[in-house]
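> Next comes the sequence, and after it the predicted model I'd like to discuss.
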Amino acid sequence: MMPTRRGFVVACTAALTGCSVLPEESEPIEASAAAPAVLPESSGYSLVVEDSSTVETTVTVDFSGDVQLTSRQDVVATVFRRVYESPSGALFGLLTAPAVRVVDQPEVVRDPLTAVEDARVVSLATDAEVDAVSEWAERGSATLLGTETTRMTATAMVDGSERTLVRARVRADEDAVTGIATAPDGNGAPFGAVTRSA
């Protein structure tokens, strides 16, 4: 039985000292999310942006063991974007990205948005000018699409004003969903109200 190309590369890499980076694939992975995550009208938020966006990034996967290996894969992902606004002006954005298989053996699946700069992700989720995003910190948990996940907080300059950010991420079937809220006090993000459209 002939070895697979990736198996051959891994075997050769393990045999060569000082060689720790697997060759990048020649073609980027192109993928689209299956169905957007949405916030129902009953949440009290108004829909202000409804579209999709193309995100180009490079996903890096590190393998540890007898030999340290790194694999890099370019990804072009079509991401569903929904941005909502509360009566008080708080923003809530939902980004639905395809969960991409970046390595076959062993199988490694990644949310491509985790490889995108924080300011870019927050800008997509809020449809605003964003910079100076602080380091994300764990602050309890949140339930998104019925899954309990880590609740992360940070601060950023959003359209010229410092805002508190709250973020939650989950896998949803073949997609990955990121919810980001802006609020003066960082509370009240409607993660639990999120559903998936058909």
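Arrived safely, thanks for sending. Numbers count the residues shown, from 1 in each chain.

> can we go C-alpha only for contacts and neighbour counts from here?
Noted.

> Determine how far the lengthiest helix in the chain lies from the middle of the whole chain.
The longest helix of the chain (DSSP state H) is helix 5-15. Here helix 5-15 is found 30 Å from its chain centre; the criterion is Cα atoms, centre = their mean, to the nearest Å.

> Okay, one more to line up with it:
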Amino acid sequence: MTPPTRRGFVVACTATLAGCGILPEESEPIEASATAPAVLPESSNYSPIVEESRIIETTVTVDFSGDVELTSRQDVIATVFQRVYESASGKRFGLLTAPAVQVVDQPEVVRDPLTAVDSARVVSLAMDADVDTVSEWRESGSATLLGTETTRMAAMATIDGSERDIARVRVRAGEDSVTAIATAPDDTVPPFGAVTRNA
């Protein structure tokens, strides 16, 4: 595993209230690690092809509104579990488990750092493939992941030079967030419901 690269940065946490800054500037990034990977069991008919940990560096932005408008930007260095599976017919299914990060000093303000990462990069990690473009995500029904029913999102992606339909489901799981992405042709139901996690 490659150690995280430290880099120079300026992170501003600002608020608009009569022209005054409200939130203090942060001088250090948040460093966090996922606690346990989400996985597919052996009975899923998919075989593991990648089992790695990845270091993701991004900047998470949180906007608040109300009597005071606040914007908080925080650099995050996250250790993410990457699990990629492939079926006998060549369908890919990827699971990315990221730490849910408390961006500001309020317990309810917690974010998945992968939501701040470019979609093509996230799909590339989940598919373990070169991804050139990902179309805008759109709602496409619902799916259950780790016992939680949530919105299933769909998009078209250029993966290894070919256009592919993909589906994405994302849920909170304890102190982590889990993103599942699958190549999803019409005749295949991705195994979102089979995902397990030992945490």
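Perfect, I can see it now. Only a predicted model underlies this, so the values are computations on that prediction, with no experimental measurement involved.

> follow-up on the earlier one: buried ones in the longest helix of structure 1?
10, 13-14 (16 or more other Cα atoms under 10 Å).

> Specify which member of those residues is nearest to residue 195 of structure 1.
residue 10 (41.2 Å; Cα to Cα).

> residue contacts, that closest one?
Remark: with contacts taken as Cα atoms under 8 Å, 6 or more residues apart in numbering, residue 10 of structure 1 is in contact with residue 22.

> And residue 160 of structure 2, by the same measure?
129-132.

> and in structure 1, which of those remain?
Mapped onto structure 1 and checked by both residues aligned by TM-score structural alignment, their matches' Cα atoms under 8 Å, the contacts of residue 160 of structure 2 keep the contacts 129-131.

> Taking those, please make a PyMOL selection of just the buried ones.
Buried residues among those (16+ other Cα under 10 Å), as a PyMOL selection:
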select buried, resi 131
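
> Could you dump the kept ones among the contacts of residue 160 of structure 2 into JSON lines with distance to residue 103 of structure 2 and secondary structure added?
Putting these into JSON lines (distance: Cα to Cα, whole Å; DSSP: H, G, I helix; E, B strand; the rest coil) gives the following:
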{"residue": "129", "distance to residue 103 of structure 2": "30", "secondary structure": "coil"}
{"residue": "130", "distance to residue 103 of structure 2": "30", "secondary structure": "coil"}
{"residue": "131", "distance to residue 103 of structure 2": "29", "secondary structure": "strand"}
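
> I'd like the kept ones among the contacts of residue 160 of structure 2 laid out as JSON lines, including distance to residue 66 of structure 2.
Output for those, formatted as JSON lines (distance: Cα to Cα, whole Å):
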{"residue": "129", "distance to residue 66 of structure 2": "43"}
{"residue": "130", "distance to residue 66 of structure 2": "42"}
{"residue": "131", "distance to residue 66 of structure 2": "39"}
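
> how much space between the residue most central in space within structure 2 and residue 120 of structure 2?
Geometric centre of structure 2, nearest residue: residue 114, 3.3 Å, by Cα atoms, centre = their mean. According to Cα to Cα, to the nearest Å, residue 114 of structure 2 and residue 120 of structure 2 sit 11 Å apart.

> Over to residue 177 of structure 2?
18 Å.

> between these two, who's got more neighbours?
residue 177 (22 against 18; other Cα atoms under 10 Å).

> Go ahead and confirm the more buried one touches residue 101.
No: between residue 177 of structure 2 and residue 101 there is no contact under Cα atoms under 8 Å: 9.4 Å.

> Mutual contacts of those two, please.
residue 112.

> sorry, back to before: let's have the contacts of residue 160 of structure 2 in JSON lines, adding distance to residue 56 of structure 2.
As requested, the contacts of residue 160 of structure 2 are exported to JSON lines (distance: Cα to Cα, whole Å):
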{"residue": "129", "distance to residue 56 of structure 2": "17"}
{"residue": "130", "distance to residue 56 of structure 2": "17"}
{"residue": "131", "distance to residue 56 of structure 2": "17"}
{"residue": "132", "distance to residue 56 of structure 2": "19"}
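
> from those, which is closest to residue 106 of structure 2?
Nearest member of those to residue 106 of structure 2, counting by Cα to Cα, is residue 131, at 35.9 Å.
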